[in-house]
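A.B. asks: dropping the sequence and predicted coords here.
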Amino acid sequence: MLEVKETGLQSMLEKAISEAKENHTARMISMTKKVNKTNPLLFIEAGKKLSVDRTFWSSTSENFSIAGIGCAHEINAKSNRMEEAEEAWQKLRDEAIIHNPYKTSGTGLVTMGGMSFDPLMQKTSLWKNFSHLSLTIPEMLLTQSDDNCYLTTNVKVNADDQAAELAQRLNKMERMLLNPSINLPGEVGIEMKQEIDPETWKQTVTYATDYIKQNYAKKIVLARKLFVKLSDEAAVSSVLKKLIEQQPNSYVFAFERNGDCFLGASPERLVKQENDEVLSTCLAGTAPRGKTKEEDDRIAHSLLYDEKNRSEHDFVVKMIRQSMEHYCRAVNVPDKPVIYPLKNLQHLYTPVTAVLNERYSIFDIIERLHPTPALGGVPRDESLAFIREHEQLDRGWYGAPVGWMDSNRNGEFAVAIRSGLIQGDKASLFAGCGIVQDSNPDEEYKETGIKFLPMLSVLGGGNHESH
């Protein structure tokens, strides 16, 4: 990683072009500057005019967001996907020419993206635009951290590029994105909801409980899909706005690939890295919110002392602790969970902190943690084998790690739950729940119905009849 003090875009481009000629290879340059406060959602909406893919990440409780437009470079990986991705990211970082006088997380060279839940699962046409692992370095990146805004321009230059022409194009793009004379589009409504074969799904729950009773597994997480037809094409920026407003304490994300957009609001952090410090959180065990404070407190109390939910939660805590101990030192786990409230649901919550040992990276932690017992089951291999054979669903990126990382060893990945894949005026929503030996198929079906609500409400309400 070559840190440069040069601040003029054109002179940086000239330097990179001359190095590309010398080394007969393309060079990535990344240049960050402070800009006036800009609404990241208007930035995302303005990017639509360019007909390029857009990426978005927001940690609503921390007043932090990253909005990306276009793609200066993409990392794709298939077989040993973590190893391949880490190698490619390391190489890109090492060879890039970076100008970033700020040490703010999410500035400098940043990559954003995600991966599929299970790379061994047969991919269907629904997820044709999303590879098993895809990380994008956006061409233009707006980072909002507290009250400060930063713009990063990333561009890959070749030996035959013209610095003046490139600079002109990038400056024009910047002006358009930072001064959008637009409003966010209006909201859409839901015309029709279609449950996908409910009775077959309930039957699968019964198979899972039988499988568990025979001691092949302790817990299996089963997901299902809800198909939604919208009144018009959904505007990503407007859906994101509603998710941010309605889902506090969540990570709001969007990843576009060739016009299809996977987005959601996940309360579940997988791992956060700040230099050597890492933080993972266990969010397992779910109950609805109450209509009054008294009812809410009563539900929270019974969730805290409910045997099924506590044992489900303890599975996950134990697994996270063991995973962290593999790569970290000073692993710290509280004795018992607390309640983590969201708009429609409340969960049991335990944070796990640690210090990353040398030689290891966020990729190692992700590989070790995913899928957590909250999304796969226990033991991992047996539950995944059951899911592959019986779930009849291509989860795609649902339930998988999505997030970002920067060239200063900061990053954060969440588990992509409470999410959906939007394709024009259609959406496929996903929800799952943990099956144990005494699970009731009708109750589990009802629980997944509650978990669809965050996405249904931002797409036009959750009260329409299913067909």
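C.D. replies: Ah, there it is.
A.B. asks: going by C-alpha atoms from here, please, whenever you check contacts or count neighbours.
C.D. replies: Fine.
A.B. asks: for the stretch 351-467 of the chain, just list every one of the strands.
C.D. replies: Under the criterion DSSP state E, counting those that start in this stretch, strands of the stretch 351-467 of the chain are mapped to 377-378, 401-406, 410-415, 419-423, 426-435.
A.B. asks: got TSV for those, with distance to Glu465 too?
C.D. replies: Below are the strands of the stretch 351-467 of the chain laid out as TSV (distance: least, Cα to Cα, whole Å):
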stretch	distance to Glu465
strand 377-378	32
strand 401-406	32
strand 410-415	29
strand 419-423	19
strand 426-435	16
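A.B. asks: of all those, which one is nearest Leu230?
C.D. replies: Judged by Cα to Cα, the one of those that comes nearest to Leu230 is strand 426-435, at 5.8 Å.
A.B. asks: got a list of contacts for that closest one?
C.D. replies: 205, 208-209, 219-230, 233, 312, 374-375, 377, 395, 398, 417-422, 444, 447-449, 451-452, 455 (Cα atoms under 8 Å, 6 or more residues apart in numbering).
A.B. asks: now do the helices in the stretch 101-250 of the chain.
C.D. replies: 163-178, 198-213, 236-246 (DSSP state H, counting those that start in this stretch).
A.B. asks: just how off-centre is the shortest one within its chain?
C.D. replies: Per Cα atoms, centre = their mean, to the nearest Å, the displacement of helix 236-246 from the mean C-alpha position of its chain is 15 Å.
A.B. asks: try it against this one:
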Amino acid sequence: MKLQSSRTFIESISLDSDRQYLTLHIPMDEYNIDEEKIFTYFNESKGSRYWFKSKDNAYNVIGINYIESIWRDKFQPDTIAESKTSLFAKLQQEKLGEDLKSKLSLFGGTLFDDKDTTDEWNDFKMIEFHLPEWQFDLENRELFLTRNKAELKMDGLLDEVDEMLTAIENADITEKEKPVVKSKRDIFPNEWKLLVEEAVNNLNDEFKKVVLARQKLITFESKAKRLYLIRRLKDEADTYTIYYEKGKSTFVSKTPEKLFSIAGEELTTNAIAGSIQRVEDNQENTVQKDFLLNDDKNLFEHRVVRESIVSDLAPFSEGLNYKKNPLLMENKYIYHLFTPIQAMLKKDADEFKILKQIHPTPAVGGLPKNLAKDYIKEHEYGTRGLYAAPLGVIHEDKECEFAVGLRSMLISARSATLFAGCGIVKGSDPEAEFLETEVKFTPMLNVLEATTNELYGSTNGTNV
């Protein structure tokens, strides 16, 4: 048994009758397990699983079986903070090893806004976070097991964990079935271009920018296999990985964008706005990058995003640090302008109040924020749900990390709805913006192994 060294720790545990759950923090560095093996082993737990991996690998966590969730139909920072405090107070946390690094977290986030969502988003609450029975930290090779004490049997518990981890090691990860595309179409493509044109005409010195999103619908011959998606997501790098099952729905994102993270008293975030397609020819890419770094439209779009984030963070901060000129972020399919921002937080700064204040940034909403949100609610086709929404992990203290759910899709049994948007400012061209969103669909098309050229020979919104 590989967990023999943990036996002395578990034998010394004295159960606290005032706490509902026991959480065991267990080393698993001796086990050869990965994301695909975990999801294969827990294939029967569909609808109650997540995977959150940050760009820098600070987080690579998988949660299985939501045993308790905190949620609200409206995002009120104080009430959700109280719910978090109450949930962690129910936990008796015990370490079964020395030098364990990771901390138990909850996974979740908010919908983009409080607009009444269409039926496809019914599985998700306005704001919710989940405590899983099993939480795997693959970066630190550690495991959290949380059980209700009323159902807990301490005798043989480590044997159960060892058997489970060994079974995961030996999980069959043979080739998974690729989804076969039955049909596909753009949702209101021509109407979306007219919407962009109308927005450009409505922009002025007060209403400076609005982000407009559109959708693609792909249907499959049979149910989309989740294990196939995990394998494809595992192959992708240089972005966040967000895979979130709730009920019968699955939300997937390969976003490049961090909303913010908090470690200690330091908050870090990035202003990301302004983009251009990355191509295969290196010489042409040099031209593309030079254009992006010097283009007035993209630089303006980036500047308003940066200034808005700095303004939003100021009330929570003792000091802010950022560079005047943006840097270049290189992703697999696209280049972005970005500016790293650091803030030293005030002692009483609260992660939920910051989340409420900073979301949505002008990179996904517009400027001014409330005016842009209202415009999106009134004019955009469909509802965004988790698209462009904050998703991430929170801890018992205020440490956390949130990403923005871009480059994403919502999967139901036999279909996937893909989302992409772009920033509209004075001078925006509807055809150019349409092509920009086409590029932004590429990461999810790649996950499905369905390239733009293969699936979208035309963009007239008809099934082919």
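C.D. replies: Yes, it's here. This one's a predicted model, so the numbers in the text were calculated from it and none came from an experiment.
A.B. asks: picking up where we left off before, would JSON lines of the strands of the stretch 351-467 of structure 1 with distance to Phe253 of structure 1 and mean neighbour count be doable?
C.D. replies: As requested, these are arranged in JSON lines below (distance: least, Cα to Cα, whole Å; neighbours: other Cα atoms under 10 Å):
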{"stretch": "strand 377-378", "distance to Phe253 of structure 1": "25", "mean neighbour count": "26"}
{"stretch": "strand 401-406", "distance to Phe253 of structure 1": "8", "mean neighbour count": "25"}
{"stretch": "strand 410-415", "distance to Phe253 of structure 1": "9", "mean neighbour count": "25"}
{"stretch": "strand 419-423", "distance to Phe253 of structure 1": "9", "mean neighbour count": "24"}
{"stretch": "strand 426-435", "distance to Phe253 of structure 1": "15", "mean neighbour count": "23"}
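A.B. asks: so which of these gets nearest Ile299 of structure 1?
C.D. replies: Comparing the strands of the stretch 351-467 of structure 1 under Cα to Cα, the one sitting nearest is strand 426-435, at 18.5 Å.
A.B. asks: next one: that closest one to chain centre, how far?
C.D. replies: Centre to centre, stretch against its chain (Cα atoms, centre = their mean), the figure for strand 426-435 of structure 1 is 15 Å.
A.B. asks: same question for stretch 151-170 of structure 1.
C.D. replies: Worked out by Cα atoms, centre = their mean, stretch 151-170 of structure 1 lies 29 Å from the chain centre.
A.B. asks: now do stretch 377-390 of structure 1
C.D. replies: Distance, stretch centre to chain centre, for stretch 377-390 of structure 1: 22 Å (Cα atoms, centre = their mean).
A.B. asks: what's the matching range in structure 2 for it?
C.D. replies: Aligned using TM-score structural alignment, stretch 377-390 of structure 1 spans residues 366-379 in structure 2.
A.B. asks: go ahead and name everything in contact with the matching stretch.
C.D. replies: 115, 195, 206-212, 304, 360-362, 365, 383, 423.
A.B. asks: among those residues, the buried ones, what's the PyMOL command?
C.D. replies: Only the buried entries of these go into this PyMOL selection, using 16 or more other Cα atoms under 10 Å:
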select buried, resi 115+195+207+208+209+210+211+212+304+360+361+362+365+383+423
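A.B. asks: sorry, back to before: among the helices of the stretch 101-250 of structure 1, which is the most enclosed?
C.D. replies: Among the helices of the stretch 101-250 of structure 1, the stretch with the highest mean neighbour count (mean count of other Cα atoms under 10 Å) is helix 236-246, at a mean of 20.
A.B. asks: by contact count, what packs against it?
C.D. replies: Helix 236-246 of structure 1 is packed against helix 40-47, strand 251-257, strand 260-266, helix 441-458, with contacts defined by 3 or more Cα pairs under 8 Å, 6 or more residues apart in numbering; DSSP states H and E.
A.B. asks: make CSV out of these and add mean neighbour count.
C.D. replies: Shown next, in CSV, are these (neighbours: other Cα atoms under 10 Å):
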stretch, mean neighbour count
helix 40-47, 23
strand 251-257, 25
strand 260-266, 26
helix 441-458, 19
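A.B. asks: mind checking which of these is nearest Thr152 of structure 1?
C.D. replies: Across those (criterion: Cα to Cα), the nearest stretch is helix 40-47, sitting at 13.0 Å.
A.B. asks: check the offset of the closest one from the chain's centre.
C.D. replies: For helix 40-47 of structure 1, the distance to the chain centre is 19 Å (Cα atoms, centre = their mean).
A.B. asks: and the strands of the stretch 351-467 of structure 1: which comes nearest Lys33 of structure 1?
C.D. replies: Short answer: strand 401-406, nearest of the strands of the stretch 351-467 of structure 1 by Cα to Cα, at 15.4 Å.
A.B. asks: that closest one vs structure 2, mean deviation?
C.D. replies: Once the two models are superposed, strand 401-406 of structure 1 sits on average 1.0 Å from its counterpart in structure 2 (mean Cα distance after the TM-score superposition for structure 1).
A.B. asks: onto which residues of structure 2 does that strand map?
C.D. replies: So strand 401-406 of structure 1 sits over residues 390-395 in structure 2, by TM-score structural alignment.
A.B. asks: what's next to that stretch, contact-wise?
C.D. replies: Outside stretch 390-395 of structure 2, the residues touching it (Cα under 8 Å, 6+ apart) are 52, 103-112, 242, 259, 359, 400-405.
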